[in-house]
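K.L.:
What follows is a protein structure lacking sequence information:
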């Protein structure tokens, strides 16, 4: 039995519980239907034990789940994985950061919106290091190094494994004027954005100052699209750490916020032109 389930294993358990509850069954009733003990159902839903494809299909059948796409996506979610690169950071970085890296690895599309900073997957090493130097309470030099290297390795999801995942970043013009690390670091960061925007899977859109107000209260939003909409996830940065949200109402809300921010943005060519102008005048 797992003592510390990963984010992926916990997510599978939550989805199994949602299916059971939507069918109006208690964990005891579900256990009786498939001939196991109630505590086994509870442990599956808590991510403490695995679920075979056969058992998962049986549960879906008893839960009257006719969504074959969702069932197959859950089976894939339940499959045992090889150790990912992020495992070398286990017990030296917060577990939710590792969960985020694994989530990105299985994501089918990524969307983000930032109004006061550059998205992590688009940061240069120098920019990322300066961001971590500003964390309160102050991080030790070793922690800064670990978080910086972890962030840079996460960027491989855009370019390294399988087919490059589609990635859209909406950045407010205000963030492009921030000088983390000083003028030279800031200029190199902007040039890096222009270079990344040339990749076919990367879309960078800028909200100009004259766009006026915008939704979202300025909070960074990161949306990871799963194999099916039910397995989407929203990641929010909060003062006490990151939060991963997957309730249907939350997903709908942040999809709408991101759509609205996209409509406020300049198109790609105009966004690149604005970034170029800021480089020239910075």
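P.N.:
That came through fine. Being a predicted model, the structure only gives us computed values, none of them experimental.
K.L.:
hey, let's count contacts and neighbours off CA atoms from now on
P.N.:
Will do.
K.L.:
So residue 54 belongs to a strand, correct?
P.N.:
No: applying DSSP: H, G, I helix; E, B strand; the rest coil, one finds residue 54 to be helix, outside a strand.
K.L.:
Neighbours of it, how many?
P.N.:
Per other Cα atoms under 10 Å, the neighbour tally for residue 54 reads 10.
K.L.:
Provide a list of residues in contact with the spatially most central residue of the chain.
P.N.:
By Cα atoms, centre = their mean, the chain has its centre lying nearest to residue 224, at 4.6 Å. When contacts are counted by Cα atoms under 8 Å, 6 or more residues apart in numbering, residue 224 is found next to 103-104, 107-111, 232-235.
K.L.:
Got another one to weigh against that:
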């Protein structure tokens, strides 16, 4: 099988999970290759996602590694069978590669939870809001780049037709104007409209809530088919980072739990957003 010229974040994750199975079995690369009856270079290339792997081989390796977590093995085998190119691949070379990773992550998630403290969640933004955000990017984007990135983000929003989505938004994000008062008001009304969809939940953290100090990291928590395959997309000063280590997942589950505890209820949040829209 020829080496891949492009490795997606999901392919990389599958290779990393196979490496974790080996390490939990207490096997070095050389020992595992001997146990599996393959060249160590083949094992290494698979774990680094440079080459693909079949579902049958995933199950065989898991068996030799004495992994008895059936749900996890089934999920990894399912990942190995993915051969189609997602819609986001149409944009490769036209938007930053990290955008493609996010779209791929959202597409394969079984549920999404997000907390946003500066911007309205991307999946709930109006087209005008999106354009305003990309127009203010530093360095400046060309009109063509703004158009492509806007279309890409709008296409991402189609995932909300398929999965559950919980968005917790800080009052600061609701009040920040990416453009003018009309765009801001239309955005809040759109947020209200989206919150009425059965699979979408929007909750607000107001400025005057108690017990919220120190929680300021915008993030997206994507649930996989099993908890071990969950992923966190966290904003950093240098861009988004995909996190999947067990300790990181536990940390962000706790952070989201704390945020959701102090957020207003669904009805209160809708009333809050409506009042802000009426003030615009």
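P.N.:
The structure has been received and is ready for your questions. Remember, predicted model here, so these are calculated numbers, not experimental data.
K.L.:
Overlay the chains and give the TM-score.
P.N.:
The TM-score (TM-score structural alignment, normalised by the length of the second structure) is 0.96; 278 aligned residues with a Cα RMSD of 1.2 Å.
K.L.:
just to revisit the earlier point, state the three-state secondary structure for the aligned partner of the residue nearest to the centre of the first structure in the second structure.
P.N.:
Aligned by TM-score structural alignment, residue 224 of the first structure pairs with residue 222 of the second structure. Using three-state DSSP, the structure places residue 222 of the second structure in strand.
K.L.:
Chain neighbours aside, what residue packs nearest to residue 222 of the second structure?
P.N.:
Nearest residue to residue 222 of the second structure, sequence neighbours excluded (Cα to Cα, 6 or more residues apart in numbering): residue 112, at 4.8 Å.
K.L.:
Please tell me how far the one you found sits from residue 102 of the second structure.
P.N.:
12 Å (Cα to Cα, to the nearest Å).
K.L.:
So between the two, which is more surrounded?
P.N.:
Neighbours were counted for residue 112 of the second structure and for residue 102 using other Cα under 10 Å; residue 112 has more, 22 against 18.
K.L.:
Using the three-state scheme, assign the residue mapped onto the more buried one from the first structure.
P.N.:
Matched by TM-score structural alignment, residue 112 of the second structure corresponds to residue 110 in the first structure. Following three-state DSSP, residue 110 of the first structure is assigned to strand.
K.L.:
Which residue ranges of the first structure form helices?
P.N.:
7-22, 27-34, 38-45, 53-62, 68-78, 95-106, 125-133, 141-154, 173-176, 183-196, 248-264, 268-281 (DSSP state H).
K.L.:
So which of those is nearest residue 1 of the first structure?
P.N.:
helix 38-45 (8.5 Å; Cα to Cα).
K.L.:
Just want the angle from that closest one to helix 27-34.
P.N.:
Orientation of helix 38-45 of the first structure against helix 27-34 (axes from the mean of the first three to the mean of the last three Cα atoms, to 10 degrees) gives an angle of 100 degrees.
K.L.:
What span of the second structure is helix 38-45 of the first structure aligned with?
P.N.:
Taking TM-score structural alignment, helix 38-45 of the first structure hits residues 40-47 over in the second structure.
K.L.:
where's the matching stretch relative to the chain centroid, distance-wise?
P.N.:
The chain centre lies 27 Å from the centre of stretch 40-47 of the second structure; the measure is Cα atoms, centre = their mean, to the nearest Å.
K.L.:
Can you name the residues in contact with that stretch?
P.N.:
By Cα under 8 Å, 6+ apart, stretch 40-47 of the second structure touches 12, 14-19, 29-30, 32-34, 51-53.
K.L.:
same deal with stretch 243-260 of the second structure?
P.N.:
Contacts of stretch 243-260 of the second structure (Cα under 8 Å, 6+ apart): 115, 168, 205, 212, 215, 221, 228-234.
K.L.:
Could you tell me where it falls in the first structure?
P.N.:
Under TM-score structural alignment, the match for stretch 243-260 of the second structure is residues 245-262.
K.L.:
cool, stretch 135-152 of the second structure as well?
P.N.:
Counting by TM-score structural alignment, stretch 135-152 of the second structure corresponds to residues 133-150.
K.L.:
end-to-end on that stretch?
P.N.:
First-to-last distance for stretch 133-150 of the first structure - Cα to Cα - comes to 15 Å.
K.L.:
Next, the buried residues of it.
P.N.:
133, 144-145, 147-148, 150 (16 or more other Cα atoms under 10 Å).
K.L.:
Then stretch 201-212 of the second structure?
P.N.:
Neighbour count says stretch 201-212 of the second structure has 201-206, 212 buried, by 16+ other Cα under 10 Å.
K.L.:
ditto for stretch 274-282 of the first structure
P.N.:
By neighbour count on 16+ other Cα under 10 Å, the buried set for stretch 274-282 of the first structure is 274-276, 279.
K.L.:
what does stretch 80-92 of the second structure give?
P.N.:
Buried residues in stretch 80-92 of the second structure (16+ other Cα under 10 Å): 80, 88, 91.
K.L.:
Run a quick check on the first one versus residue 55, I expect a contact.
P.N.:
Yes: under the criterion of Cα atoms under 8 Å, residue 80 of the second structure is in contact with residue 55, at a separation of 5.2 Å.
K.L.:
any idea how far residue 135 of the second structure is from the aligned residue in the second structure for residue 214 of the first structure?
P.N.:
Counting by TM-score structural alignment, residue 214 of the first structure lines up with residue 212 in the second structure. The gap separating residue 212 of the second structure from residue 135 of the second structure is 32 Å, by Cα to Cα.
K.L.:
Cool, thanks, signing off.
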